[in-house]
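*Asks:* Here you go, sequence then predicted model.
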Amino acid sequence: MSQETTHLTAAGQRLEYRWVGPGPAAAPTLVLLHEGLGCVSLWRDFPERLAAATGCGALVYSRAGYGRSEPIALQRPLDYMQREGEAVVGPVLDATGVRTAILVGHSDGGSIALVHAATDPHRRVAGLVLMAPHVFCEALSVRSIAAARREYEAGELRARLQRHHGDNVDVAFRGWCDAWLDPAFTRWNIEGYLPRVSAPILLIQGEDDVYGTPAQLQAIARGAGGRVETLILPGCGHSPHRERPEETLAASARFVRELLG
């Protein structure tokens, strides 16, 4: 399959995507689900490196309102992660022919991965690699997102993000920021999905993550219906695959190889 960025249509949305490595008939597929400000390009070379280290293919896509995918109308609903996991990830896998999936999610993408693994009627999910996922709203997250809003409005964050999101930059940022800073979002919680996640999980989090505490990982380990491994990386913030790429790649590749036997 092509490594070029192109578009697919799933759940009525035109979405940017890229495929790396062998197709779904030849190998299992790593499905990379990006963070709340992420998109295809912000994964950088991590999909290629993880695919090469595991022999899997890799599917990377930008959710609606991100990257070069179609825009959305604001405000995002406060249950946007549940909606993505239940109603969009499956059609994306259908559209690309994925048969066996290892979900690799970062931040919001990790939360979406958990929801999809819990609700996928086709049971295609063989495992999950989750970097800095969240299953409930913490005061730390809210404070850090409020600081990000100040940087977006008065600093250089908007210009940095525009290089990746283009015309979607305001939709991407406001959709994420306004949802998390809505007072009602303090009640957001997806722990109820966890007992239905039976596939093995690898959790990776930076010790210095300003968007979530180890309580998130503890809740997942306590509530998940399958085996859970946890890796805490010292000297690392919210993005292990960018800040500590070698350790993150090694742990993820080992987990996937063991998972696939």
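*Replies:* Yep, that arrived. Residues are numbered from 1 along each chain as shown.
*Asks:* Every contact and neighbour count from this point should use C-alpha atoms.
*Replies:* Fine.
*Asks:* Spatially central residue in the chain, please.
*Replies:* Relative to the mean C-alpha position of the chain, the nearest C-alpha, by CA atoms, centre = their mean, is the one of Gly109, at 1.9 Å.
*Asks:* how far away is that one from Leu103?
*Replies:* 9 Å (CA to CA, to the nearest Å).
*Asks:* Common neighbours of those two, please.
*Replies:* 32-33 (CA atoms under 8 Å, 6 or more residues apart in numbering).
*Asks:* one step back: so the residue nearest to the centre of the chain touches Gly36, yeah?
*Replies:* Yes: using CA atoms under 8 Å, Gly109 makes contact with Gly36 at a distance of 7.3 Å.
*Asks:* Pasting the second one now:
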Amino acid sequence: MKKPNTNYTKSGRVNIAYQVFGTGSFDLVYIPGWVSNIDLMWSCPELVSFLTELGKVARVILFDKRGTGLSDRIVELSTLEERMEDITAVMDAVGSEKAILFGHSEGGSVSALFAATYPNRTVALLTFGVFAKRRFTEDYPWAPKDEQRQEVYDMIENSWGSGDMNLDSLAPSKANDKVFMDWLANYFRSGASPSAALILTKMNTSVDIIGILPSINVPTLILQRTNDIDVKIEEGKFIAKRIKGARFVEFHGDDHLFWVGNTREVLDEMIGFINALKLSDKSGGQLLTIMVAEIIQKPEVKSLISIDYEQIDEQLIQKYKGTLHHIDGNICVATFAGSAKAIHCCLDFKKTLEGLNLSLKAGIHVGDCFIEDNKLAETEAVIKTRQINSIAKSKQILISQTAKFLIPNMGLKFSSFQPSPYIALPNLFTIEDILSANVKPSMGETQILSKNGFLLDHVMQYIEDNLNSEQLTVEMLCDHLGLSERQMQRKIKAVTNKSPNQLIRSVRLHRAKELLIGKIDDVAQIAFQTGFTSPSYFSKCFKNEFGMSPSELISLD
């Protein structure tokens, strides 16, 4: 089968690479595990054969998640909800209203969360070698212990993509196939840089989807091999038991990769599942993050008549893509398609109110929601969120463990909160934005954070607005945003794992890649248009960023 054309779509500011092939009654979105490169997939005969068979029964949609493969690597830290947005962006780009989600390994985690959050866009959930968490606990003893995860971190840092990474454990049946193992090492190297792979691996360590599994209400098939070394067979059984109506199928073998070993058996099970599916129009609940926030008047503030609560609520909630459902006096109730959005909305809300001599307390929880005509039903999850808010103190944001487990820390500090022993609300945490802690913000920074959204959004916008200027410097960026250079360095490094100079160069290079793909101009002119004064230096930087020269990119079919 000929390699499909590679296309790009935007997920926010990030370019996501995708391919489409095959025909069938349903669309199937493949969410790969760990890292991927959709172009190099077509260099592996075993994988090509597997994908070709899938393409006979479904329209197959492949993509590289943000930070990997052919997609942008500008922002390497990402949340599960951002990855869900990548899926919806690709589905929208190809006109797919609903699709089967096929998640492999850690791709199964985001697939499960997507199925629970967007049931109206999910036909069915299909996973292979999926896990619920990557950190050992007594109730999930099959996950690696911290010292085992550290060994993985060390291998990535010291031996990324080489034989020292013990890649044959992913495909024992191919351990003596040098051609395959060389391809697999190259696939990982081209899928992510060592630093990107390390960040992604550490992010996965903090994720736990156990709490959302009962919220999945679509047909589900869980596939696993008996002696898979990377993900234990008990993990698949554990997950299947917690999803209503899920079917678990166990195959002989020890390969973690689905496209090697007894692939015919795996394909037959998948194809039979796909052919038996029927579209359902029934509407039901969906998994959402609920926020109940309460504005508290300080005793010294005598009148709040001039403050429009509803306008403050609506502006902040809309900025974080949430939905405001109810305002009752000083209390508002909103929902979000992810915990991170709700958390940062609360933090922004809190900072804004402090500027008005007011304070905030809030509760955040994840659970099943039923919405009709924008009215949010008082489900068990909504009631629990109200209870969490009721025990929060002034200036305190409390979050449930279920919501906490769906996001990496990423500049946030979570501290265990112990309510009164008479209150049956265990496993709560307070949230603190450690990037802003102990730093008195300037007027410019306060305006940026409280009125205009994430700092990174404004950094990116300023860089893009001045992209063709070779004079663009970190000093100019600091002056524009009202930050010291030290603050800028610290905040940008925490969010992107790059220095401000590296970020500026990376944005220039990604814009240049877009122009080269569109064949807008020749290499030299595009270099000048994106702020590079030397075409040779531009080519060197481009190859370091993307693993190929500008000329090699242009020559790709």
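*Replies:* Received the coordinates, thanks. From a predicted model like this one, the values you see are computed outputs, not experimental measurements.
*Asks:* any idea where the strands of the first structure begin and end?
*Replies:* 6-10, 13-20, 29-33, 57-61, 101-106, 125-131, 201-206, 228-233 (DSSP state E).
*Asks:* could you dump those strands to JSON lines with distance to Pro91 of the first structure and mean neighbour count?
*Replies:* Below are those laid out as JSON lines (distance: least, CA to CA, whole Å; neighbours: other CA atoms under 10 Å):
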{"stretch": "strand 6-10", "distance to Pro91 of the first structure": "5", "mean neighbour count": "16"}
{"stretch": "strand 13-20", "distance to Pro91 of the first structure": "10", "mean neighbour count": "21"}
{"stretch": "strand 29-33", "distance to Pro91 of the first structure": "13", "mean neighbour count": "28"}
{"stretch": "strand 57-61", "distance to Pro91 of the first structure": "12", "mean neighbour count": "27"}
{"stretch": "strand 101-106", "distance to Pro91 of the first structure": "13", "mean neighbour count": "26"}
{"stretch": "strand 125-131", "distance to Pro91 of the first structure": "14", "mean neighbour count": "26"}
{"stretch": "strand 201-206", "distance to Pro91 of the first structure": "23", "mean neighbour count": "25"}
{"stretch": "strand 228-233", "distance to Pro91 of the first structure": "27", "mean neighbour count": "16"}
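*Asks:* Tabulate those (a markdown table), appending distance to Arg254 of the first structure.
*Replies:* Below are the strands of the first structure laid out as a markdown table (distance: least, CA to CA, whole Å):
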| stretch | distance to Arg254 of the first structure |
| --- | --- |
| strand 6-10 | 30 |
| strand 13-20 | 19 |
| strand 29-33 | 14 |
| strand 57-61 | 16 |
| strand 101-106 | 13 |
| strand 125-131 | 11 |
| strand 201-206 | 10 |
| strand 228-233 | 12 |
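*Asks:* which one of the ones you listed lies closest to Trp188 of the first structure?
*Replies:* In terms of CA to CA, the element of the strands of the first structure nearest to Trp188 of the first structure is strand 101-106, at 18.0 Å.
*Asks:* Return the residue of the first structure aligned against Leu70 of the second structure.
*Replies:* Mapped onto the first structure by TM-score structural alignment, Leu70 of the second structure lines up with Arg68.
*Asks:* hmm, back to that, so which of the strands of the first structure is nearest Ser144 of the first structure?
*Replies:* Closest among those, once you apply CA to CA, is strand 201-206, at 15.1 Å.
*Asks:* where in the second structure is the aligned partner of the closest one, by residue range?
*Replies:* By TM-score structural alignment, strand 201-206 of the first structure lines up with residues 220-225 in the second structure.
*Asks:* Check stretch 94-110 of the first structure too.
*Replies:* With TM-score structural alignment as the criterion, stretch 94-110 of the first structure aligns to 92-108.
*Asks:* And the matching stretch, end to end?
*Replies:* End-to-end for stretch 92-108 of the second structure, by CA to CA: 21 Å.
*Asks:* Run through who's touching that stretch.
*Replies:* Residues contacting stretch 92-108 of the second structure (CA under 8 Å, 6+ apart): 9, 20, 26-34, 91, 109-111, 115, 120-131, 204, 231.
*Asks:* Now which residue in the second structure aligns to Glu35 of the first structure?
*Replies:* So, by TM-score structural alignment, Glu35 of the first structure is matched to Gly33.
*Asks:* Could you do Glu246 of the first structure as well?
*Replies:* Glu246 of the first structure maps onto Arg264 in the second structure, by TM-score structural alignment.
*Asks:* Could you tell me which residues make contact with its match?
*Replies:* By CA under 8 Å, 6+ apart, Arg264 of the second structure has no neighbours at all.
*Asks:* does Gln205 of the first structure really touch Leu233, like I thought?
*Replies:* Yes: contact criterion CA under 8 Å: Gln205 of the first structure and Leu233 qualify, at 6.2 Å.
*Asks:* list the residues that contact both of the two?
*Replies:* Joint contacts of Gln205 of the first structure and Leu233 (CA under 8 Å, 6+ apart) are Pro240.
*Asks:* count of residues packed around Leu279 of the second structure?
*Replies:* Residues contacting Leu279 of the second structure under the criterion other CA atoms under 10 Å number 11.
*Asks:* Apart from its chain neighbours, what residue comes closest to it?
*Replies:* Spatial nearest neighbour of Leu279 of the second structure, chain neighbours left out: Val123 (6.7 Å); criterion: CA to CA, 6 or more residues apart in numbering.
*Asks:* Give me the range in the first structure that the lengthiest helix in the second structure lines up against.
*Replies:* Counting residues, the longest helix found in the second structure (DSSP state H) is helix 500-517. Under TM-score structural alignment, helix 500-517 of the second structure corresponds to no residues of the first structure.
*Asks:* Quick one: work out the angle between that helix and strand 7-11.
*Replies:* Orientation of helix 500-517 of the second structure against strand 7-11 (axes from the mean of the first three to the mean of the last three CA atoms, to 10 degrees) gives an angle of 140 degrees.
*Asks:* What is helix 500-517 of the second structure packed up against?
*Replies:* helix 455-465, helix 485-496, helix 523-529, helix 535-546, helix 550-555 (3 or more CA pairs under 8 Å, 6 or more residues apart in numbering; DSSP states H and E).
*Asks:* In the first structure, what stretch matches the last one?
*Replies:* Equivalent residues of helix 550-555 of the second structure are lacking entirely in the first structure, counting by TM-score structural alignment.
*Asks:* Next, the buried residues of that helix.
*Replies:* Within helix 550-555 of the second structure, the residues scored as buried using 16 or more other CA atoms under 10 Å are Pro550.
*Asks:* now the first one
*Replies:* Of the residues in helix 455-465 of the second structure, those scored as buried under the neighbour-count criterion (16+ other CA under 10 Å) are 455-456, 458-459, 462-464.
*Asks:* repeat for the fourth one
*Replies:* Residues 538-539, 541-543, 545-546 are the ones in helix 535-546 of the second structure that count as buried (16+ other CA under 10 Å).
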